[in-house]
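In: this one's sequence-less:
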């Protein structure tokens, strides 16, 4: 069965931690549907933005139980899900895990759909990944950046 939606995501932090942002490109498979989203934050990390991009993309879907493929250049995110580490972290209540707030939000959204991840090499001329990177970096440079309330140094 073919995927209903392809989601491309990227996160960025200028400095790690520093100002950051995420970029999302969503495409409905077989239809001329394409949406882009981006948001910037005052003080965050690259990994938080990589994960938040996926969460926000899944939140934007109006239908439930879609078959989704997420393309990310983040091994942190792709491996945590595809190698099922995040489910072990959840069983241990995310004890001593960074970004536990976001992983909890992720699991809520993840369970609304059938989601698979594909890791793609970043900065490798993949058109949607390059677009997400551009959106994320531009978002991190905006004037009215949000506060990443879950970020802890």
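Out: Received it, and whenever you're ready, just let me know what you need. Here the structure is a predicted model, which is why all the values come from computation and not from measurement. Numbering: from 1, shown residues only.
In: Could you use CA atoms for every contact and neighbour count after this?
Out: OK.
In: For the chain, which segments count as strands?
Out: 5-13, 18-28, 33-44, 67-72, 114-119 (DSSP state E).
In: Comparing those, which comes out most buried?
Out: Ranked by mean neighbour count, the strands of the chain are led by strand 5-13 with a mean of 28 (mean count of other C-alpha atoms under 10 Å).
In: what's that one in contact with?
Out: Strand 5-13 has contacts (C-alpha atoms under 8 Å, 6 or more residues apart in numbering) with 19-29, 44-54, 57, 66-74, 128-129, 132-133, 136-137, 140.
In: switch to 6 Å and redo it
Out: Defining contact as C-alpha atoms under 6 Å, 6 or more residues apart in numbering, one finds that strand 5-13 is touched by 19-29, 45-46, 49-50, 53, 68-72, 132-133, 136-137.
In: now do stretch 48-55
Out: Counting by C-alpha under 6 Å, 6+ apart, 9, 10, 11, 21, 22, 106 sit against stretch 48-55.
In: Second structure follows, compare the two:
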């Protein structure tokens, strides 16, 4: 068992109980330069209450992971701004960027340790701002396992890309 799956990442004191659990995921198909995002919303009893997803021209899976988390937090702040949520992602890079690297990037005027501009700086900044304004704890969950909530988020992201290709 990986302890990171049970450790909350939070910009404030972690919550003890969540009104909603959101599972977000992004997908990217390099051959067609399309990305999809999706997230599934579960209530505190674990019942699926809604899901949202979309597709857009993209350049990487990281971009789509960021957009999926942003869309999930936007939903939370629009629909239930005071309700504590747990946001689950299988993108370790998202959590590392948001909780470990973000302060360093700010100090270095949005340049990474090697001096290059931070890729998707605007998305990182948007995600950080949303996370500061939402009662949210982030959790890493191992992707592509038997977790049906994560599988649904992944399916939502991928289906949008496939539908877009069929209609083209």
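Out: Noted; the coordinates are in hand. The model shown is predicted, which means the values in this text are computed figures rather than measured ones.
In: which of the contacts of stretch 48-55 of the first structure sit farthest apart?
Out: 21 and 106 (17.2 Å; C-alpha to C-alpha).
In: quick revisit: okay if I get the strands of the first structure as TSV plus distance to residue 97 of the first structure?
Out: Formatted as TSV, the strands of the first structure follow (distance: least, C-alpha to C-alpha, whole Å):
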stretch	distance to residue 97 of the first structure
strand 5-13	19
strand 18-28	20
strand 33-44	16
strand 67-72	21
strand 114-119	21
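In: Let me know which of those strands is the nearest to residue 98 of the first structure.
Out: Proximity to residue 98 of the first structure (C-alpha to C-alpha) singles out strand 33-44 among those, at 12.4 Å.
In: and residue 126 of the second structure, what pairs with it in the first structure?
Out: The equivalent of residue 126 of the second structure in the first structure is residue 105 (alignment by TM-score structural alignment).
In: any idea how far the residue lying closest to that match once chain neighbours are set aside is from residue 48 of the first structure?
Out: Distances taken as C-alpha to C-alpha, 6 or more residues apart in numbering place residue 55 nearest to residue 105 of the first structure, at 7.0 Å, with adjacent residues excluded. When distance is defined by C-alpha to C-alpha, to the nearest Å, residue 55 of the first structure is 10 Å away from residue 48 of the first structure.
In: These two: who's more crowded?
Out: Neighbours per residue (other C-alpha atoms under 10 Å) separate residue 55 of the first structure from residue 48, with residue 48 holding more: 27 against 21.
In: For the second structure, which segments count as helices?
Out: 61-79, 92-96, 102-107, 121-133, 148-167 (DSSP state H).
In: Most tightly packed of the ones you listed?
Out: Comparing those by mean count of other C-alpha under 10 Å gives helix 61-79 as most buried, with a mean of 21.
In: ok so, going back, tell me which of the helices of the second structure lies nearest to residue 55 of the second structure.
Out: Relative to residue 55 of the second structure, the nearest member of these by C-alpha to C-alpha is helix 148-167, separated by 5.6 Å.
In: Nearest the geometric middle of the second structure, what residue?
Out: residue 69 (2.6 Å; C-alpha atoms, centre = their mean).
In: What does that one correspond to in the first structure?
Out: In the first structure, the residue paired with residue 69 of the second structure according to TM-score structural alignment is residue 54.
In: Name all residues that make contact with the spatially closest residue to residue 116 of the first structure that is not a sequence neighbour.
Out: Closest residue in space to residue 116 of the first structure, ignoring its immediate chain neighbours: residue 69 at 4.9 Å, by C-alpha to C-alpha, 6+ apart. By C-alpha under 6 Å, 6+ apart, the contact set of residue 69 of the first structure is 6, 115, 116, 117.
In: can you do 7 Å?
Out: The neighbours of residue 69 of the first structure, taking C-alpha atoms under 7 Å, 6 or more residues apart in numbering as the test, are 3, 5, 6, 7, 115, 116, 117.
In: Nearest to residue 62 of the first structure, out of those: which one, please.
Out: residue 5 (11.8 Å).
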